[in-house]
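Undergrad: here is my input, please return the structure:
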Amino acid sequence: MQQQYASPSPFFDSENQKHPLPKDLKKTDLPTRWFNRENNLPSTQVHALEISMDGRIWAATPTGLVCYNGVTFETFGPKDGLSSHGIRSLAIDHKNNLWVGTDFGLDILELNSHEPILRKSRFKGTIDSITIMSDNLAILGTPTGVFSVKKTGKFKSLNVCTKPHAQITRTFRDEEHALWIAGPDTGAAYFQQGKWHSIPANIQNAIGAPSCFAQGPEDGILIGGNSGIVLYFKDDRQAIVIQSFAPVSSLLYADNLIWSGEGDSLRRISIHGSTMTYIDQLIPKTNIRDLRVDEFRNVWVATDEDGIARISGLRHIYKSQEQIDIGGILSISPSARGSILCGSRGVLFQKNQKALRGIKVWDAVMDANGRIWAATENGLHSFTNSMDEQPYLTHESALAGPGRCVVNFKGYLYVGTLRGLGRIDGAGTQEVLDNSGASLGYVYSLHIGPHNDLWIATLGNGLWRLKGDIVEKISAGHLTPTSNVYALAHSKSFEMYIAHDDMIEQIEPIHSHQNFLIKTPEPVAAWSLHCPGNGRLYAGTSNGLVVYDTNAGSMLHRLADGSGKDQWEFTTSRSIQAHGKYIACGLSSGLKFIDIDKLESVKSPPAPLLSKIKWQNTQVKLKKNFFTVKTGKWRVEIDLQFRWYLDESDCQMQYQLVGFDDNWSSFEALNTITYTSLPEGRYRLLCRVLSPIGGLSEIAQLAEFDVAA
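TA: So this is what the prediction gives:
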């Protein structure tokens, strides 16, 4: 590289471009899963991340190179031929070779086979940064300068801005193939068209010592420093600067936002015109080392002491309603003045007014006079505003019990309680009894059906229907006299669906055959149901929102979150409501809105792949991925990899050894597949994986082998 120097000076006013930091930055809780020692990560200090072209996640740690394939973590170190267990930097080239910078040199792993093939470089020394310029050329940032290295092992030192041995902490290649470097002596500079270009001094002063780069919007380059971030343009466009909360250690541009690891937090910044603005804080109290985004739009976060965080790409499917201080949401009730939210610590209504603070409110409804009636753990209450709360005093046994549901129906107010079903009108109160004069018992849910009848769901006393003044028991389908009935829903074409016990079924019409039946492994099939038509049924369960295809009688998607932080447990039969293009979901963790179109657009997962095959107590011949062994007492263990990073912890596999198994196995957790001492014959191991949110993968052949006498 011939040394020439230029210093472009885009219009920039450091004083006008800096904006004051917000005093109270909003904390946003996105679905996040953490990986640490419990997942066999050898160290919770992670220096860098990289994603290979085959989808595997690689992590640089002080105790080895770590690979995550969607099923297991595997660690590589000196025992596998690496120069050192201290891994500092990573980069992947277009031929799927992983360049590994260590404390003592450069290693190159060829990844296009089941086992990585190591190619050592002659370069020795600590490597803090690697940037791939082409399939055969990489740039290394080291404490003693910047070097170009070819895959053949040849390397040479490069002079940077007349500083041949300056410390280089970060290197980067932008979309125009310009090489960027950062160091304490060089500042930020880039090499393009045979020239080194230094960043103007006023910009360097505004952001402090540069530490990291990322590709930004509109061909701009994001540069993070000790005191700020700049969106820098190599032409004459004005640079945009924002003061940071703390020194910036990593940057990423995703979702049209800047993700900034700074100090002990991950924050996001929006860009509007010539202004950058902090909008929220995502991960507090941990130092961020590196950021990556994968094909599923997950953001992977390397931290200094907490391992790896993965912020799920499912964040695009749903959003949380924040600042609802009434606990878990038990009911979402539409009214003429907006939705009424009932929670475990009160009720929210009419422009965020709160009432019944500290009381568990199961359901509420507004009458024609604008008065709200609430079924609570403490009985029935009514109010028009937070200053007008009144308990409904009655000697009627059914209405005196803890409330569960309430509905306006044909001029009456019906209230379901643990003691029965009560009815209120202008003349007073009375209990609704069955035809024998007995109480209906624990009334859990009420539903106005497609033919303007009132359906009564009980726990332990089956399903009832109020038709005129007659209360009749429903015995259709798989219902029993003692069924626990949790939820009901109907479609625009008058199909009625019920969730009872461990099943969901359709009754069309009453006393006729059932067309749709789902039996679940959970004791409660669903707490809530919603039927928009078009062959879809949404079920709120103890483990997420499930989308069923009512025509095929099968599950399409299950939206849940296995992070342990953001529970997707639905609460009652009133906890799902349509809300424009969203479905509003009342959960034990709060209120969420799911974009159904985006949920339905989730693609099927990829087919699983072979990770490892291990033979024990036998001699093995291998030719073109075909194994041959002798009959005898031996064992084979086969591990798969599944590069699907949305809900892999909840996925299950099914396999069949063709030539031995007559049928597919039952579904089970992703694990090692083992066979022992098979008889003479030819075998093929087939496998497929079921993802709750994505459905069933294609069938993959993991291995093929002969057992010879």
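Undergrad: from here on, contacts and neighbour counts on C-alpha atoms
TA: Fine.
Undergrad: contacts only, for the residue nearest the centre of the chain.
TA: In the chain, the centroid-proximal residue (CA atoms, centre = their mean) is residue 312; its distance is 3.1 Å. Residues counted as contacts of residue 312 (CA atoms under 8 Å, 6 or more residues apart in numbering) are 30, 31, 32, 33, 297, 298, 299, 646.
Undergrad: so which of these belong to strands?
TA: 32, 33, 299 (DSSP state E).
Undergrad: and stretch 663-673, which residues are buried?
TA: residue 670 (16 or more other CA atoms under 10 Å).
Undergrad: ends of that stretch, how far apart?
TA: In stretch 663-673, first residue to last residue: 15 Å (CA to CA, to the nearest Å).
Undergrad: any idea how far that stretch is from the chain center?
TA: Between the centre of stretch 663-673 and the centre of its chain there are 24 Å (CA atoms, centre = their mean, to the nearest Å).
Undergrad: for stretch 336-352, same thing?
TA: 28 Å.
Undergrad: likewise for stretch 267-285?
TA: Put simply, stretch 267-285 sits 21 Å off its chain's centre (CA atoms, centre = their mean).
Undergrad: biggest helix in the chain, by residue count?
TA: Ordering each helix of the chain by length in residues (DSSP state H) puts helix 201-207 first.
Undergrad: now what about the next helix or strand after that one, what contacts it?
TA: Remark: after helix 201-207, the chain's next helix or strand is strand 210-215, criterion DSSP states H and E. If you take CA under 8 Å, 6+ apart as the criterion, strand 210-215 is touched by 169-172, 174-175, 182-184, 187-188, 204, 221-226, 248-253.
Undergrad: in strands only, show me the residues you listed.
TA: 170-172, 182-183, 187-188, 221-225, 248-253.
Undergrad: second chain to compare with the first, below:
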Amino acid sequence: MVNRRLFLLAITFLLHVFASFSYALTLSDYFTDTWTSNNGLPHNSINAIAQTDDGYLWFATWEGVAQYNGREFKLFDRNAATGIRDSGTRALVAAPDNQLWIGGARGSLTLREGYDWYPQDSAQSLVNHVLIDQQKNAWFAIQGKGVFKRTYIAPHQYQDEQAFITGISGYRLTQTANGDIYAATSKGLYRIRDDQVQLIHFPNGRHTLHVMHVSMDQQGRLLIATEAGAWRMDNGKLSLVHASLAHEPISVIEEDQNGQLWLGTISTGLIRITGQSLERMSTAEGLPNNRVISIFQDFEGSIWVGTNGGILRLREAPFISISKKDGLSGNFVRTVMPNQDNHLLVGSDAGLDLISETEIHSLKAPQSEPLSVLSLESLANGNTLVGTYVHGVYQLSDNQLTPFLSTESGLPAAEVRAILQDKQGGLWFGTPAGLAHYSPSLTQMTLYTKSNSALPDDYVVALAEDELGRVWFGTGIGAGYIEDGQVTALALEQYEQAEFSFGFQVEPGFVWIATDRGLIRFRQSDQSLAIIGRPQGLPIDKFFQVVKDRSGSFWLSSNRGLWRIPYDQAHAVADGKQSHIRFDHFGRSDGMGSSQANGGSNPAMSITDSGQMFIATAHGVSKVTPNHLKQPDQILLPLVIEDVSFDNQSVNPASQHQVPAGTDLIRITYAGLGYSMQNHLEYRTQLIGFEDEWINRGNHNVAEYTNLPPGSYQFRVAARYPYGQWNEADFQYAFHIEPFWWQRSDIRLILSFMALLTLGAIIYLRLYALKQRERQLQQQVQLQTRELRKQSAEFERLSNEDALTGLANRRAFDRALQARLSQPTSDTCFSLAIVDIDHFKRINDSFSHLTGDQVIKALSKLLTDNKHGIEMVARWGGEEFACITSGEGSSITERFERLREAIAKTTITTDQADIHITVSVGIASSHQTHNYKTLLQLADKALYQAKQNGRNIVVSLSQDNASS
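TA: Predicted coordinates for the structure are as follows:
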């Protein structure tokens, strides 16, 4: 099992997925998720939450304990094996050594350690809480009975319980650093010191307060939730946590890693206290229910809130999203730009907004309808020009919008997607009708178009100025620059057929262009171009903006989120010194309002003087501070083996490492326990002793191995988040497949020795008899030789034949396939097909394994009746058959399609019933590879696709599919 120290390393993940900002997030800034019984919970009341050392999250409900791996909930309820005596669960407490204490109704108490369960003697009534003290003793808070202690004897063993507080309800227990134990009860707060019990008096004599919860903060102070507010005990002195809560019933209180207090209430929802600032969240803001029962912070820093109506998770994401619900005029944001006051201007399809430190202010234009804003540019005089979709250009001065330029005043089009003021004060406007250049006084205008200059296209969407005074333009079919009135167009089409140029990043000596085929660099010294695109490792083609941050990275916006690449690596790739670029990817699961970052207008991504970056998206503005993000390749994800089965019989992977001889199928289910983007986790596995390389599993968390030969193996698994580095965790499951008696090396040695002795004796006797009767002995030798050859042939036949069907077994098929592949190229045009019976397990489960055997024998006859041109059929293993047939392409696919239809129409008569079956077929061609292992993998991949596509189909893996 994974040690808890492994998860301390996983905390580094917080620096990537949960960025720390320069100010505390408000509750509305958190990324939230909810789960209810509709999502797999056994019950909506979440009485307790815990996380064990292996990384699993556990939820206590009235219908059992739910184990959560990020994908699904696994239920443990009343069961003799687990020792849970009643499904109603109230207490969940994680302890060292990957232990979990579970307590509940009818005094149910059990201890889980790893994969094993250790039932304990029942308590007197409902167990509300369990505490394992510093001496490993177990303390229990019992409903209506009080507080009891069981002294530790040995692992999983305790003495009879001893009563300390009786006749009242015990709710919660905690222990301080000095060993004192505090108990929250229905009749006040109690302290147990040196086995002596003392009632703690609240100020003004309120010692009988109903105390519902106690916990410790990071400074070792006691936190107390009562019917009359939340309290803190510091050096023995009690004081209210927040005066405004003095009369509010508080059900639970916990402190997070940042020192913030989280409080649950009986009927008014969730409260967070930061310093003296108090925030609330109720059902109106997304809380499943206003009665909060439990609060827990996991290893990744997320806050889990258990209510009477389900679970809420609050997660700090790297990005903060600002949208219409926060006060923006519209969600479809096209341009963002900080002004000279370092406030943010936001242009959307519904208007222009100014975001300050405290508020969002909508800036209205004189006309009645709102402006649809496309572009922004700060002027040297402190004003801002605003390009619109249908109203030309406006000027913003003192937060007032006034018309500046329109088609009536000479602007070539009312749609203005880019604006630039050059160093001489001249103004440039990019429109769909060309590029307009105005003198500083606006008295003279020059129009650059495709017809009157070398402008590659009239549709201008991006503008920039470099250190040489050149004005750069980006259009729908290319980019270039204007110098002294002369237009120079760049031949971008030579670089992956790049056309659309969306944005620029200018730095001394270089201009970077975001295009529809990647990032292109222009070097001023020799005017050379270089591209960083798909061939260089970027996963997509189209990028809208490129911005350099202060931590040495380029940020690229796209329709599929944001991509961060190292600045130095970008130059190294462009210079040809490095072949591939490394990147990080961010999207909606990281807190962006939408993964669709908008482009075709400028600036669509900006960075402020303080280093904060803002991105225009299809759902508001996304904000991030890049230098607070760390690299995700340092993350060591918790990995667990969830299940191991031998021939569909689950075993305990902690103790079962011997696999019985003759086991056909070994299935291993695993999981990476990272909860922020669990559904996006990718896996790869390697079975040492069978596979020389890692096998990519995608999002699938199951590995199956069939007909492994006897021997020792080690299963390894690694995980990563999308586009991240593989976490080759030191995690494995070792097992040994036992041989049959005749496969044992010692037995083989003895048999060989006995055979030699026997042979020697026979030779000696024959030589002796030959001297006596040479003629008769020769006849006897000939007879014996014929008999030995017959036996040898029979042995050879049995070693290559499947006992059930009489077909060739896997050994014979492997030899035949390798021999076929070793023939000259002109003679190796053949196809390999793997035929698998769909849902065969249902036949075994519904009838019997004998019936299943009859089905397999019937199918083997259908495959060998020579009606479908199959040259060789072998039983591959279980319900799978392997076939070799000459030819490839559509004719082979049609051949097996006819075979599939014939099988589907055939009635198989067994001892128990008439059965119809269907099969899935995966086909690969020898033209795709001459490697034996690869050809098998291709056929198996085709079969997997057939199963994924619904079964009862034939999939022939084309060359393109084979390489994907």
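Undergrad: related to what we said a few turns ago, show the buried residues in the contacts of strand 210-215 of structure 1.
TA: Counted by 16+ other CA under 10 Å, the contacts of strand 210-215 of structure 1 give 169-172, 174, 182-183, 187-188, 204, 221-226, 248-253 as buried.
Undergrad: tell me the spacing between the residue of structure 1 most remote from its centre and residue 394 of structure 1.
TA: Relative to the mean C-alpha coordinate of structure 1, counting by CA atoms, centre = their mean, the farthest residue is residue 427 (53.1 Å). According to CA to CA, residue 427 of structure 1 stands 13 Å off from residue 394 of structure 1.
Undergrad: over to residue 177 of structure 1?
TA: In terms of CA to CA, residue 177 of structure 1 sits 79 Å off from residue 394 of structure 1.
Undergrad: just residue 660 of structure 1 next, same as before
TA: For residue 660 of structure 1, the distance to residue 394 of structure 1 - CA to CA - is 71 Å.
Undergrad: one more: residue 523 of structure 1?
TA: Using CA to CA, residue 523 of structure 1 is found at 36 Å from residue 394 of structure 1.
Undergrad: what is the burial count for residue 451 of structure 1?
TA: 8 (other CA atoms under 10 Å).
Undergrad: now the one 4 residues further on
TA: When neighbours are counted by other CA under 10 Å, residue 455 of structure 1 registers 22.
Undergrad: over in structure 2, tell me which residue corresponds to it.
TA: Taking TM-score structural alignment, residue 455 of structure 1 has residue 472 as its aligned residue in structure 2.
Undergrad: same question, residue 558 of structure 1
TA: Checking with TM-score structural alignment, residue 558 of structure 1 has residue 585 as its match.
Undergrad: how about the secondary structure of its match?
TA: strand (DSSP: H, G, I helix; E, B strand; the rest coil).
Undergrad: in terms of helices and strands, where is the closest residue to it other than its chain neighbours?
TA: Spatial nearest neighbour of residue 585 of structure 2, chain neighbours left out: residue 563 (4.7 Å); criterion: CA to CA, 6 or more residues apart in numbering. Assessed by DSSP H and E, residue 563 of structure 2 sits inside strand 561-566.
Undergrad: check the mean deviation of that strand from structure 1.
TA: After superposition onto structure 1, strand 561-566 of structure 2 lies on average 2.7 Å away from the residues it aligns with, using mean CA distance after the TM-score superposition for structure 1.
Undergrad: what's the first helix or strand after that strand?
TA: With elements assigned by DSSP H and E, the helix or strand that comes after strand 561-566 of structure 2 is helix 567-574.
Undergrad: aligned against structure 2, show me the partner of residue 251 of structure 1.
TA: Under the alignment (TM-score structural alignment), residue 251 of structure 1 maps onto residue 253 of structure 2.
Undergrad: its match and residue 265 touch, don't they?
TA: No. With contact defined as CA atoms under 8 Å, residue 253 of structure 2 does not reach residue 265; the gap is 9.2 Å.
Undergrad: what's the burial count for residue 46 of structure 1?
TA: 29.
Undergrad: roughly how far apart are it and residue 643 of structure 1?
TA: From residue 46 of structure 1 to residue 643 of structure 1 the distance is 21 Å (CA to CA).
Undergrad: residue 857 of structure 2: how many residues sit nearby?
TA: Neighbours of residue 857 of structure 2 using other CA under 10 Å come to 16.
Undergrad: which SS class is it?
TA: Applying three-state DSSP: residue 857 of structure 2 is helix.
Undergrad: what residue of structure 1 takes the place of it?
TA: In structure 1, nothing lines up with residue 857 of structure 2, judged by TM-score structural alignment.
Undergrad: mean shift of the lengthiest strand in structure 2 relative to structure 1?
TA: Using DSSP E, we find that the single longest strand of structure 2 is strand 711-720. Following the fit onto structure 1, the mean deviation recorded for strand 711-720 of structure 2 is 3.7 Å by mean CA distance after the TM-score superposition for structure 1.
Undergrad: show me what secondary structure element comes after that strand.
TA: strand 732-737.
Undergrad: what residue in structure 2 is paired with the residue nearest to the centre of structure 1?
TA: Aligned partner of residue 312 of structure 1 by TM-score structural alignment: residue 315.
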